[in-house]
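Chemist: Got a sequence here, can you model it:
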Amino acid sequence: MKSLLVNPGDVVVTDFGIYQHWSFVSDTVCSRGKPMLISATKRNGTVKEETWDTVTQGKNTYITKVQKVKAPSEILNTARSQIGKWKYSVESNNCEHFVKWASGLEVTSAQVVNTSAGLITGAVLVGVVAENPKFVHFLGGALLVAGIFLALTRASEKVTAE
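Modeler: From the prediction side, this is the model:
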């Protein structure tokens, strides 16, 4: 972890290439002095509070701006209430859904919405421009445009005063 100054309740985003993983900064630290993170992961299939290094896996991680309607302590209590209970699903209960839910926001995932829109747009484009397209063309076009749409759905880094 480079010198990233985080506070309990902050939302950090870890860049895993094609997708981003969203986590809450906990109010506890691990034995190595780094903050713990609370998140929903496919790796666990649920919500866990884990060490910074376990969650971020050494990938680029930064604080993102999320409009929260709850105090940090309430967010962390809400998040912890789902440890071992949240049933992870990439479509409806992923890390972004979890962060927004625990923050008291509308439960959506821009990553899921934009990827779905990209799949549909790509397939439609192939149908419009290709002469006699085959299934593989529809699939390739859908995946290409979905990847582009997903790449454009990056959480922005929170600007902090130095």
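
Chemist: going forward, measure contacts and count neighbours with C-alpha atoms only.
Modeler: Will do.

Chemist: Would you map the helices across this structure?
Modeler: 52-56, 72-80, 95-103, 110-129, 135-151 (DSSP state H).

Chemist: What are the buried residues along the longest one?
Modeler: Judged by neighbour count (16 or more other Cα atoms under 10 Å), helix 110-129 contains these buried residues: 110-112, 114-123, 126-127.

Chemist: would a markdown table of the helices of the chain with distance to Ser31 be doable?
Modeler: Compiled in a markdown table, these are given as follows (distance: least, Cα to Cα, whole Å):
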| stretch | distance to Ser31 |
| --- | --- |
| helix 52-56 | 11 |
| helix 72-80 | 20 |
| helix 95-103 | 25 |
| helix 110-129 | 33 |
| helix 135-151 | 35 |
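
Chemist: I'd like the distance between the nearest residue to Asn94 once chain neighbours are set aside and His137.
Modeler: Spatially, and ignoring its direct neighbours in sequence, Asn94 is nearest to Tyr88 (5.7 Å; Cα to Cα, 6 or more residues apart in numbering). Tyr88 sits 31 Å away from His137, going by Cα to Cα, to the nearest Å.

Chemist: structure for this one too, so we can compare:
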Amino acid sequence: MQSVKTGDIVVSDFDLYEHYSVVSDEISTDGKPFLISATKRNETVKEEPWDIATQGKYTYISDKKSNLSRTDILNNARSQIGKWHYSVRSSNCEHFSNWCLGLKVSSTQVVGASAGAVGGALLVKCCVDDPKLLDYIFAGTAGFLLGLFCSKAKLKLS
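Modeler: Coordinates of the predicted model:
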């Protein structure tokens, strides 16, 4: 945590998914920076103490690059406090951090999970004689989880 800088994107590992936050220039009484992020918990963007945003999970600095200055990244993040409408599919924490960086608003986690779910369902269609609804549900769920896992693995390997 000592090497984080204002405007950095940090990623907290919540086992099943990754949570993205923008490092603030505000410092709490414990010496840790505040983080700005979009969460389902808040339904919008909030600036919160490090420990609340990360919930004690392993957190590291993302290697995403931006052509914007750290000040612009922080200003972008703060401009959405209380305004960003959270949606896991289209405006989650990863979408938000990419938007703050001036990057394409996308989420590798959503893409990976969606592709996995569709792939699992297609596999059932191609490989199972007389598939039942439960076959599609099981394969879609397994594919969803595999796709989400692969999107996390890709993030750590790249």
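
Chemist: re the thing from before, looking only at neighbour counts, state which of Tyr88 and His137 of the first structure leads.
Modeler: Using other Cα atoms under 10 Å, the more surrounded residue of Tyr88 of the first structure and His137 is Tyr88, with 20 against 16.

Chemist: Under the alignment, what does the more buried one map to in the second structure?
Modeler: In the second structure, Tyr88 of the first structure lines up with Tyr86, judged by TM-score structural alignment.

Chemist: how near is its match to Glu26 of the second structure?
Modeler: Using Cα to Cα, one gets 23 Å for the distance from Tyr86 of the second structure to Glu26 of the second structure.

Chemist: Have a look at how far, on average, the lengthiest strand in the second structure is from the first structure.
Modeler: As assigned by DSSP state E, the longest strand anywhere in the second structure is strand 18-27. Mean deviation of strand 18-27 of the second structure relative to the first structure after superposition (mean Cα distance after the TM-score superposition for the first structure): 0.6 Å.

Chemist: closest one to His21 of the first structure among the helices of the first structure?
Modeler: Checking the helices of the first structure against His21 of the first structure by Cα to Cα gives helix 95-103 as the closest, at 6.3 Å.

Chemist: Run the chain-centre distance for that closest one.
Modeler: 9 Å (Cα atoms, centre = their mean, to the nearest Å).

Chemist: got it, and stretch 83-102 of the second structure?
Modeler: That offset, for stretch 83-102 of the second structure, works out to 8 Å (Cα atoms, centre = their mean).

Chemist: what residue of the second structure matches up with Phe138 of the first structure?
Modeler: With TM-score structural alignment as the criterion, Phe138 of the first structure lines up with Tyr136 in the second structure.

Chemist: give the contact list for the residue nearest to its match when sequence neighbours are not counted.
Modeler: In this structure, Tyr136 of the second structure finds its nearest non-sequential neighbour in Ala121, 5.2 Å apart by Cα to Cα, 6+ apart. Going by Cα atoms under 8 Å, 6 or more residues apart in numbering, Ala121 of the second structure touches Tyr136, Ile137, Ala139, Gly140, Gly143.
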